[in-house]
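Q: output the structure for:
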Amino acid sequence: MSAHRPARAALLLLAAAVLSVLSGCADAGKLESAGPTPTAIGPTRLWPERQPASIPPLDYGEGETETVRGIEVPGDDVREVNPVDVVRAEQAAHPDALSGPDGMYEETVRQLRDCDTKPKSCPVLKAYHRDLTGDGGAELIIGVSMPKGQLSVRCYLAEKGRLTRIMGTSDAVIGVSLAGRDLIIRAPSNLPGYEYRTAWSWDDHQHAMLPTHDEILRVDKESGETLPSHSHTTTPTATTTPGGRP
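A: Okay, the predicted model is just below:
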């Protein structure tokens, strides 16, 4: 006898009992239809005959990690790490970088060298310590201010006494904020009244922070608040989904 038959018999008995109960309910109050169910509209694939791409688009650094040379983290506590030392170590490892997360202006490099004697002009901003990975420990968030409104944002994870950079990006930046464990970066757009928003989130598989949400949003010029979308048929509300620059 098949092992599934006893289960099927039990299901038949259960179904009969349910029908009996529903029949009693119908006699008492009669079940009424809630109306027709709206037809679900799924995505329509355009140009299905087209061959999918096999080569990824231009990579702008997501998913890249790197151990910071010469920096030790006692007890894997990132609060014991000097942010200026971290940025100096990375600049020393990539002295010729002109773009990307390690790229710096010559002026910024000079200011970095004088952080000890001229702290007010030091480009390394106040460091933040937040749990970005969800492991219960704090990660290190560093910002490096540069000319023309440019800001380099870098995040680091301490593992086995070493410091690993799990995220790095550099761009013209309006502001940076944290929403839960997401790091949200706002950047200006060439379109008047709009801005880019990118949310970077921890990815266990890649073991790095990835740009998981990218959006271009309409904002109020004075308050900087996100304006309602006029594409909705319901009462518009402010968009709260973090996004960012592709």
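Q: could you use CA atoms for every contact and neighbour count after this?
A: Noted.
Q: report the buried residues of stretch 179-191.
A: 182-189 (16 or more other Cα atoms under 10 Å).
Q: looking at those, which are in strands?
A: Among the buried residues of stretch 179-191, the residues falling in strands (DSSP state E) are 182-188.
Q: before we move on, back to that, reformat the buried residues of stretch 179-191 into a markdown table and put distance to Pro6 next to each item.
A: What follows is the buried residues of stretch 179-191, written out as a markdown table (distance: Cα to Cα, whole Å):
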| residue | distance to Pro6 |
| --- | --- |
| Asp182 | 50 |
| Leu183 | 54 |
| Ile184 | 55 |
| Ile185 | 58 |
| Arg186 | 60 |
| Ala187 | 63 |
| Pro188 | 65 |
| Ser189 | 65 |
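Q: now, which of the residues you listed sits nearest Val86?
A: The nearest member of the buried residues of stretch 179-191 to Val86, counting by Cα to Cα, is Leu183 at 19.8 Å.
Q: my guess is the closest one contacts Arg197. True?
A: No - if you go by Cα atoms under 8 Å, Leu183 and Arg197 don't touch, sitting 10.2 Å apart.
Q: just the helices in this structure please.
A: Secondary structure of the chain (DSSP state H): helices at 4-29, 83-93, 106-113.
Q: to compare against the first, here's the next sequence to fold:
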Amino acid sequence: MIQSLRAPVALVALAVCACAVSGCGAPTGLDDGGAAPPMAAQPSPQPLWPNWTEGARERPGAGESAGKQPPPSPLPGGPEVPSAGLAAVDPYEVLRADPRTKALGRREKIHRPGRPGIRPPVLRDLTGDGSPELVVSADLESGRTVMAVYTARDGKVVPVLYTVGKRLAVETVGTDLVVRSGADDGAEQAVRYRWDGARLASVSDIKTYKRDDSAAPAPDGGP
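A: Coordinates of the predicted model:
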């Protein structure tokens, strides 16, 4: 009788061992799925002109108008772009070739806010093709700021963005260009531009209103 009971007991023991090895019967139903995939790092804002990043709180002018437009044409009489790209082109020559910025081509270069002049030209890849675009900006006596962006196409300089405002603070997030300022109604404004295959087009225009705590009741319930 004892020998007849040993066989079922042994079979049960073997089944329990098999479940323990295979992980079956775990109360949570969890198992080791392997290493988690690495998380991709998100691009962080990179200011083009750090000295102008803080305190730029005036509304920028209108950029490219909405709606369908033909692709921008190369600058008439603009400089030829060599194989080295826009880094080898004189930015002042570009300004003088653009009818909208021609008057700025003789202004002196400045390195901090407070007086009129041309901010240091910046090269940033805004199209994602690995070749940087040329970004130039000028602060005027009126307090307004002109900013223009140029790309190279078939050896020619092509304007892809033009905007005017006051004390613009500009940064890149990945290949997007973000223009930060203050709106006329006191709101904080950020306009984001993205390459659409022909130009830098506005993809968002966000206003953030500061909270006014001047009318909040006092902690003791007083006015």
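Q: can you tell me the centre-most residue of the first structure?
A: Taking Cα atoms, centre = their mean, the centroid of the first structure lies closest to Trp200, which sits 2.3 Å from it.
Q: quick one: contacts for it?
A: 182-184, 209-213 (Cα atoms under 8 Å, 6 or more residues apart in numbering).
Q: and after the host helix or strand of Leu14 of the second structure, which helix or strand comes next?
A: Element membership for Leu14 of the second structure (DSSP states H and E) is helix 2-22. Next helix or strand after helix 2-22 of the second structure toward the C-terminus (DSSP H and E): strand 46-47.
Q: which residues sit against that following strand?
A: For strand 46-47 of the second structure, using Cα under 8 Å, 6+ apart, the contacting residues are 53, 169-173.
Q: next one: stretch 2-10 of the second structure
A: Residues contacting stretch 2-10 of the second structure (Cα under 8 Å, 6+ apart): none.
Q: what's the separation between the residue in the first structure sticking out farthest from the centre and Ser20 of the first structure?
A: Within the first structure, the residue lying farthest from the chain centre (Cα atoms, centre = their mean) is Asp27, at 54.7 Å. As judged by Cα to Cα, to the nearest Å, Asp27 of the first structure and Ser20 of the first structure stand 11 Å apart.
Q: how about the strands in the first structure?
A: 66-72, 128-130, 139-145, 150-159, 162-172, 175-179, 182-188, 194-203, 208-218.
Q: how about CSV for these, with distance to Ala10 of the first structure added?
A: Putting these into CSV (distance: least, Cα to Cα, whole Å) gives the following:
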stretch, distance to Ala10 of the first structure
strand 66-72, 58
strand 128-130, 53
strand 139-145, 54
strand 150-159, 54
strand 162-172, 54
strand 175-179, 49
strand 182-188, 48
strand 194-203, 44
strand 208-218, 46
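Q: how about stretch 196-216 of the second structure: buried residues?
A: For stretch 196-216 of the second structure, the neighbour count (16+ other Cα under 10 Å) marks 198-202, 207 as buried.
Q: next: stretch 163-181 of the first structure.
A: Neighbour-count burial for stretch 163-181 of the first structure flags 163-174, 176 (criterion: 16+ other Cα under 10 Å).
Q: mean per-residue distance, stretch 151-158 of the first structure to the second structure?
A: By mean Cα distance after the TM-score superposition for the first structure, the fitted stretch 151-158 of the first structure averages 1.1 Å away from its aligned residues in the second structure.
Q: so that stretch aligns onto which residues of the second structure?
A: On the second structure, the counterpart of stretch 151-158 of the first structure by TM-score structural alignment is residues 145-152.
Q: list the contacts of that stretch.
A: 81, 85-86, 132-140, 157-168.
Q: correct me, but Ser137 of the second structure touches Arg119?
A: Yes - Ser137 of the second structure lies in contact with Arg119 (Cα under 8 Å); the separation is 5.6 Å.
Q: on that earlier part again, quick one: which of the strands of the first structure is nearest Leu11 of the first structure?
A: With Cα to Cα as the measure, strand 194-203 is the member of those nearest Leu11 of the first structure (42.1 Å).
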